[in-house]
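1. quick one: sequence plus predicted model below, questions after.
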Amino acid sequence: MTSMRKEADSLGEVKLPADALYGVHSLRGAENFPITGTRLSDYPELIQSLAMVKKAAALANMELGVLDSRIGGAITRASDRVIAGEADSAFIVDMLQGGAGTSTNMNANEVIANLALRELQRQPGHYALIHPNDHVNLSQSTNDAYPTAARLAMVRACPPLAEQLRLLKAAFLAKGDQFHDIIKVGRTQLMDAVPMRLGDEFRAFGVTVGEDIDRLLEVGNLLREINLGGTAIGTGINTPPGYVEAAVRHLSAVSSERMIAAGNLIEATSDMGAFVTFSGVLKRIAVKLSKICNDLRLLNSGPRAGFGEIKLPAMQAGSSIMPGKVNPVIPEVINQIAYQVIGNDLTVTLGAEAGQLQLNAMEPVIVFNILQSMRMLTRGMKVLREKCVDGIEADAARCQWLLEHSLVAVTAINPYVGYAKASAVAKEALATGQSLRSVVLAHKLMTDAQLDEAFATETLLGQKPT
């Protein structure tokens, strides 16, 4: 049988495994919120950031003389172990919870306290020497420690996300170069429009993806402003003089990220504006990716009864009943990621609006949704690039056939005959099956030389020499 220990809080006594690194508050949080099935342990980036906050607080408290160096040293070393991922399984609380993140903060406090106790040859739960609240949480409140850790986790997750945007941009631009010489039908509203290069279509994908790299990093900088040291509502109650500056300085050093103390800690404790703005950028990325994937699916459609201008890599059998069918599964999953991110953004918006007075109790759902969106976009773009974009092939013959059998060149005769006559030519050509050239010559609207000039590749692509 598993050996058990007892811990108590203001509600009473509980039993938990004797060697558990979590404590009574973590256990109550896990029991009260069996909601998503997604635990803190599933988001190690948040756990690491929480431990960085705890280490920075301990260093600041020791520097200011309010924490014994022996205890503070044990706390900082325990925090390092959490940062290294040694205690992820002890973070048992669900990501979604009531209490504005209190269960998450206490889970970190208890794990770090018990790791520190082990180092000092004490058993977990023997908090007389090192206490989760009195020592690990010294000069802090959930209301500044939790949002600070969340912001830090997002800041640290921005570079990997930006790198995937950069790599995806490069992949599309490479395809643009590869497909440069292929001329095809350009379409608006799913109808034939004017000729274009397939390479230009893919270069446009790369440009639109690349636009969000700078946007992401710019808006991500808003998250660097933190309310650490504001404690309960931003007034800084229970902190020693100089704590805010010291804590933020140590957190910047511990995390290797430039974090900034908010100018007004009361405002910063309740305001969720930076989260809303940042989530909006994630939504923007998702919308663009989904639109691109819609285009890829259309251009790949067929193989015989659709556009068929490109061939996406075949990743798996597409049907349990239709032999040989292959579906565009990678763009499809990116579409679904986008829908989730768009929904997450609405959740973040509603959560931010729902705060009252000096605190927003809905922070956990805001944090959960933003971290999920960042993770899904980062992973999704890697999959899109490696399993789809890099392997796309063009069907040049199909592009040429569709171009030759379309009426898109009719726009090029506008300058010679005017819009009305050009429209009549297109209508007659469509009805009779004749070529545009034949109809124009039959009505003596243009000469052969003029038609050659109008239908030259450079002219059709909008590159007519001046």
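-> All right, it came through fine. Numbers count the residues shown, from 1 in each chain.

2. alpha carbons only for contacts and neighbour counts from here, please
-> Will do.

3. can you give me the end-to-end span of stretch 302-321?
-> 18 Å (C-alpha to C-alpha, to the nearest Å).

4. how about it, which residues are buried there?
-> 302, 307-314 (16 or more other C-alpha atoms under 10 Å).

5. tell me which two in these are the farthest apart.
-> Spatially, the most separated pair among the buried residues of stretch 302-321 is Phe307 and Ala314, at 16.8 Å (C-alpha to C-alpha).

6. what packs against the top helix by length along the chain?
-> Scanning the chain for the longest helix, with DSSP state H as the assignment, gives helix 142-178. Judged by 3 or more C-alpha pairs under 8 Å, 6 or more residues apart in numbering; DSSP states H and E, helix 142-178 is in contact with helix 44-63, helix 102-119, helix 198-220, strand 225-226, helix 363-387.

7. CSV for the ones you listed, including mean neighbour count?
-> Formatted as CSV, the helices and strands packed on helix 142-178 follow (neighbours: other C-alpha atoms under 10 Å):
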stretch, mean neighbour count
helix 44-63, 25
helix 102-119, 26
helix 198-220, 19
strand 225-226, 22
helix 363-387, 21
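
8. among those, which is nearest Tyr22?
-> It is, among these and with distance given as C-alpha to C-alpha, helix 102-119, at 5.0 Å.

9. mind checking the SS state of Pro303?
-> coil (DSSP: H, G, I helix; E, B strand; the rest coil).

10. gap between it and Pro465?
-> Pro303 is 38 Å from Pro465, by C-alpha to C-alpha.

11. distance of Ala420 from Glu45?
-> Counting by C-alpha to C-alpha - Ala420 and Glu45 are separated by 63 Å.

12. just to revisit the earlier point, now flag whichever of the buried residues of stretch 302-321 is closest to Thr2.
-> Using C-alpha to C-alpha, those come closest to Thr2 at Ala314, 50.9 Å.

13. just give me the residue right at the centre of the chain.
-> Residue closest to the mean C-alpha point of the chain, counted by C-alpha atoms, centre = their mean, is Met374 at 2.5 Å.

14. alright, now check it against this:
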Amino acid sequence: MNATRTEHDFLGEMEIPAHIYYGIQTCRALENFRISGIPISTLTKFIQGMACVKKAAALANGELGVLSQDKCRAICQACDEIVAGKFDDQFPLDVFQGGAGTSCNMNANEVIANRALEIMGHQKGEYQYCHPNNDVNCSQSTNDAYPTAIRIALYAKLTQLIGDMDYLREALEEKGREFAHIIKMGRTQLQDAVPMTLGMEFAAYAHTLSEDMMRVGEARNLIAEINMGATAIGTGINSPAGYAELVTRKLREVSGVPVEMADNMVEATSDTGAYVQLSGVLKRCATKISKMCNDLRLLSSGPRCGLNEINLPPRQPGSSIMPGKVNPVMPEVMNQICFDIIGKDVTITMAAEAGQLELNVMEPVIAYSLFSGMKRLGAGCRSLVDYCIRGITANEARCRDLVYHSIGIVTALNPYLGYETSASIAKEALQSGRSLFDVVLERNLLSREQLENLLAPEHMLRPGSPLPAGTSSPAAPKG
């Protein structure tokens, strides 16, 4: 383990531990970027994406005759092993780094080159037989290989995120069906509004998730446009004719991602608009999911002094001093995940804006912010379902009592008594503490039968329609 090999670059020589697969440029970056303590090896989809890019490039270069078949086969085998997770520990670089991703690209080049050397029967560091730059990086630049790897990884992560969001949507939809018969009071501006069902509330949450899943899918389509073959700035320098089209096709085959070559390679090399678009979509998702969690916390507030319309499953004791207190910890942690994603949107926006001329050097922080945000949002969706949504129960009697004691149901009298009269009824009921029912009967404005019909909550759920079949309604209060 103490043996070393000597490697050099144009800055000088360095002794590299003989057993590691990365080389001098990765070691220099390890010295320079001791920032977060989070290695790129934690971004497994990105490592796999980089290996897919290198394999596609090797296949295209081999077919075009600029890379020998022996080197092509060895590089491809090394890439396959990386995709399988065999060399994750050989990607130790910090996720925060300067150089527009050059260190990540060279980390991959060095690992692949040294593993290819072993496959070909040589020692690590014998780069005269397979070189990180000349062979593994053939027809490439960091400026096309690195962002393409990011996009391959993002596409996979977005597919996973859509699945995580659908997991939450299905759970909310199920609660919508379970609570379809429970009439409750709707609220606007935290004030009594008009009746609805608890099922409608949860069905609305499910529908909003469906809409957001569509937006995520649209953003995923934008991510599939790549600049592979652009090399340094989009001109394709140092790549053979036909390489860009061929490597794009090879990458589709290798990765399974439906990548498409950008129409304008210069624009695609400098532009990070798709990342900004994706970040905005993630912010939209986070904002709406966080709002839903706020609602869950409000609806479950209590148990004696709040709304207490629903019960969240108890997960842990809620206080070190107040016995018996249970907090809504799962919606709370989801709120915090969402706040983090909303903050990352600012980081991504500023990083995208900070690119100058033909390249955006801030892609490392963009990539990390997107990857970490999606990972946490997906994990949050699944945890919210498993430890909260599935265990929610309804306090049906509480919901019913709040409806019948609400002033908001006076809205149903507007078409028959007019707004002014209805408002005066509401005011008198509120000031006297009596029910709307009693005030209307005392004023002799409607008969008991008419009033019972008009104030039946199920008649207020939709225009001209009774409740769905099977819906039960509590009897209206008498007198």
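-> That came in fine, so what should we check first? Remember, predicted model here, so these are calculated numbers, not experimental data.

15. that older thread, average distance between the very next helix or strand once past the longest helix of the first structure and the second structure?
-> Downstream of helix 142-178 of the first structure, the first helix or strand assigned by DSSP states H and E is strand 183-188. Its matched residues in the second structure lie on average 0.7 Å from strand 183-188 of the first structure after superposition (mean C-alpha distance after the TM-score superposition for the first structure).

16. which other helices and strands does strand 183-188 of the first structure contact?
-> By 3+ C-alpha pairs under 8 Å, 6+ apart, strand 183-188 of the first structure packs against strand 191-197, helix 396-404.

17. most tightly surrounded among those?
-> strand 191-197 (a mean of 18; mean count of other C-alpha atoms under 10 Å).

18. report the angle between it and helix 142-178.
-> Per axes from the mean of the first three to the mean of the last three C-alpha atoms, to 10 degrees, the angle that strand 191-197 of the first structure makes with helix 142-178 is 70 degrees.

19. contact partners of strand 191-197 of the first structure?
-> With contacts defined as C-alpha atoms under 8 Å, 6 or more residues apart in numbering, strand 191-197 of the first structure is touched by 179-187, 403, 406-409, 411, 460-461.

20. got the angle between it and helix 396-404?
-> Using the same axes, to 10 degrees: strand 191-197 of the first structure against helix 396-404 is 130 degrees.

21. distance between strand 191-197 of the first structure and the chain's centre?
-> 33 Å (C-alpha atoms, centre = their mean, to the nearest Å).

22. next: stretch 218-236 of the first structure.
-> 21 Å.

23. list the contacts of that stretch.
-> Contacts of stretch 218-236 of the first structure (C-alpha under 8 Å, 6+ apart): 139-145, 147-148, 151-152, 154-155, 158, 237-239, 243-244, 247-248, 258-262, 264-270, 274-275, 277-278, 281, 358-359.

24. out of the residues you listed, which are buried?
-> Buried among the contacts of stretch 218-236 of the first structure (16+ other C-alpha under 10 Å): 139-145, 147-148, 151-152, 154-155, 158, 239, 243-244, 247-248, 259-262, 265-270, 274-275, 277-278, 281, 358-359.

25. need the helices and strands packed on strand 183-188 of the first structure in a markdown table (columns: distance to Val367 of the first structure).
-> Below are these laid out as a markdown table (distance: least, C-alpha to C-alpha, whole Å):
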| stretch | distance to Val367 of the first structure |
| --- | --- |
| strand 191-197 | 43 |
| helix 396-404 | 46 |
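
26. right, so of the ones you listed, which gets closest to Thr208 of the first structure?
-> Of these, nearest to Thr208 of the first structure by C-alpha to C-alpha is strand 191-197, at 17.0 Å.

27. give me the mean distance between the closest one and the second structure.
-> Mean for strand 191-197 of the first structure is 0.8 Å (mean C-alpha distance after the TM-score superposition for the first structure).

28. how about the strands in the stretch 251-400 of the first structure?
-> Applying DSSP state E, counting those that start in this stretch to the stretch 251-400 of the first structure gives strands spanning 260-261, 310-311, 393-394.

29. if we can go back for a sec, for the residue nearest to the centre of the first structure, list the residues it contacts.
-> Applying C-alpha under 8 Å, 6+ apart, the residues contacting Met374 of the first structure are 157-158, 161, 282.

30. same thing but 7 Å
-> Leu161 (C-alpha atoms under 7 Å, 6 or more residues apart in numbering).

31. Val82 of the first structure against Gln48, yeah?
-> Yes: here Val82 of the first structure lies in contact with Gln48, judged by C-alpha atoms under 7 Å, at a distance of 6.5 Å.

32. surely Glu363 of the second structure meets Thr102?
-> No: between Glu363 of the second structure and Thr102 there is no contact under C-alpha under 7 Å: 10.7 Å.

33. and for these two, which residues touch both?
-> Joint contacts of Glu363 of the second structure and Thr102 (C-alpha under 7 Å, 6+ apart) do not exist.

34. that'll do, ta.
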